[in-house]
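Undergrad: A predicted structure for the sequence below; I have some questions about it.
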Amino acid sequence: MDTFEDLQQATLHDIPRPDCLQLLGLARVGRIVYADDEGPVALPVNFRMDGESVLFRVSPASEMCVHLNDAQVSFQVDRLDDFHQTGWSVLVRGTSSYVESADLPAQRSTLPLPWARGYRPVYVRIRPTQITGRRLVDD
């Protein structure tokens, strides 16, 4: 029987910022992390990148919307392979704010489209102060 020490383990490597941005640009679902009155909350959202900013939509009636204007937040995207025990994770830290329609990307095809039904007219942008990533590689 193998012991924990006998198992071959993968190695964590930092992902350079340009590669983090590329991975973010390929993904469509991530987790927004913000604080409400009871503490931290992490929820999945559909998103798109707008340059180095994260852009997503929320309902004005949602609890999430109440807490996202001018708030310190984190945003995480990852892809994991349980079988091979490899994957990557990118973390964006920054400030979220509502976006006026005049400040949205001109090309509407680059706007995020929610997967779930519902009215989500409020666009939220995360302006990053830090973008970091780690990749778990089977060396």
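TA: Everything's here; your move. Residues are numbered from 1 along each chain as shown.

Undergrad: Could you use CA atoms for every contact and neighbour count after this?
TA: Noted.

Undergrad: State the distance from L113 to A106.
TA: The gap separating L113 from A106 is 15 Å, by CA to CA, to the nearest Å.

Undergrad: Between the two, tell me which one has more neighbours.
TA: The neighbour comparison of L113 against A106 (other CA atoms under 10 Å) goes to L113, with 15 against 10.

Undergrad: just checking, the more buried one is part of a strand?
TA: No. Assessed by DSSP: H, G, I helix; E, B strand; the rest coil, L113 does not belong to a strand; its assignment is coil.

Undergrad: Go through this protein and flag its longest helix.
TA: As assigned by DSSP state H, the longest helix anywhere in the chain is helix 17-26.

Undergrad: on contacts alone, who are the packing partners of the helix or strand just after that helix?
TA: Proceeding N to C from helix 17-26, the next assigned helix or strand is strand 29-36, under DSSP states H and E. For strand 29-36, the helices and strands in contact under the criterion 3 or more CA pairs under 8 Å, 6 or more residues apart in numbering; DSSP states H and E are strand 39-50, strand 71-81.

Undergrad: put this beside the first:
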Amino acid sequence: MSDTEPVDVLQDEECWELLGGQELGRLVTHVGRVIDIFPVNFVVDEQTVVFRTAEGSKLFELTVNDEVVFEVDDHEDEYAWSVIVRGHAHRLDTAAEVAAADELPLKPWIPTLKYVYVRIIPDALTGRRFHRGPEPDRYGIQQY
């Protein structure tokens, strides 16, 4: 990072590494003019995102329109980061898909039954790291 660039663009490999170290993300769906956002716990599986859900609005919206955005972020004292996955989500239906998903380290966070696995297959992956620090002097002499 240079002194004038407080934001770094992350490469795909680093984005997947950061995603793999987290458990909670935000799923954004849209049906017509309705946009919804849902917190979901997830795992990364071979450069896809897998989560579990129950029957309900989230699953219904994915059935109507499978285009989604998935976002994960985190921060520390020195930097923060955000990774965005844009892609298509589909329910895992075959016995082989479900059996493979059952082997993933993915358990519901709350004591509810969630029988449905959903996989997000990315079309695009973007990530940024934000170097934290004090706000520059707004009114002082600016360096050239």
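TA: All right, it came through fine. Fair warning: this is a prediction, and the values are worked out from it, not measured in the lab.

Undergrad: mean distance, the longest helix of structure 1 to its aligned residues in structure 2?
TA: Taken against structure 2, helix 17-26 of structure 1 registers an average deviation of 0.5 Å after superposition, with mean CA distance after the TM-score superposition for structure 1.

Undergrad: who are the neighbours of that helix, in terms of helices and strands?
TA: When contacts are defined as 3+ CA pairs under 8 Å, 6+ apart, helix 17-26 of structure 1 packs onto strand 39-50, strand 86-99, strand 122-137.

Undergrad: Which residue range of structure 2 does it align onto?
TA: Alignment of helix 17-26 of structure 1 against structure 2: residues 12-21, by TM-score structural alignment.

Undergrad: how about the alignment partner in structure 1 of V43 of structure 2, what does it touch?
TA: In structure 1, V43 of structure 2 lines up with R48, judged by TM-score structural alignment. Contact criterion CA atoms under 8 Å, 6 or more residues apart in numbering gives G25, A27, R28, V54, L55, F56, T110, L111, P112 as the residues in contact with R48 of structure 1.

Undergrad: Now list the buried members of those residues.
TA: G25, R28, V54, L55, F56, L111, P112 (16 or more other CA atoms under 10 Å).

Undergrad: what separates the closest residue to the first one other than its chain neighbours from V99 of structure 1, distance-wise?
TA: Beyond its immediate neighbours in the sequence, the residue positioned closest to G25 of structure 1 (CA to CA, 6 or more residues apart in numbering) is M49, lying 5.8 Å away. Distance, M49 of structure 1 to V99 of structure 1, using CA to CA: 14 Å.

Undergrad: out of the two, which sits in the busier spot?
TA: Set side by side, M49 of structure 1 and V99 show unequal neighbour counts under other CA under 10 Å, the larger going to M49 at 21 against 17.

Undergrad: Assess the claim that the more buried one and L55 are in contact.
TA: Yes. Judged on CA atoms under 8 Å, M49 of structure 1 makes contact with L55 at a distance of 5.9 Å.
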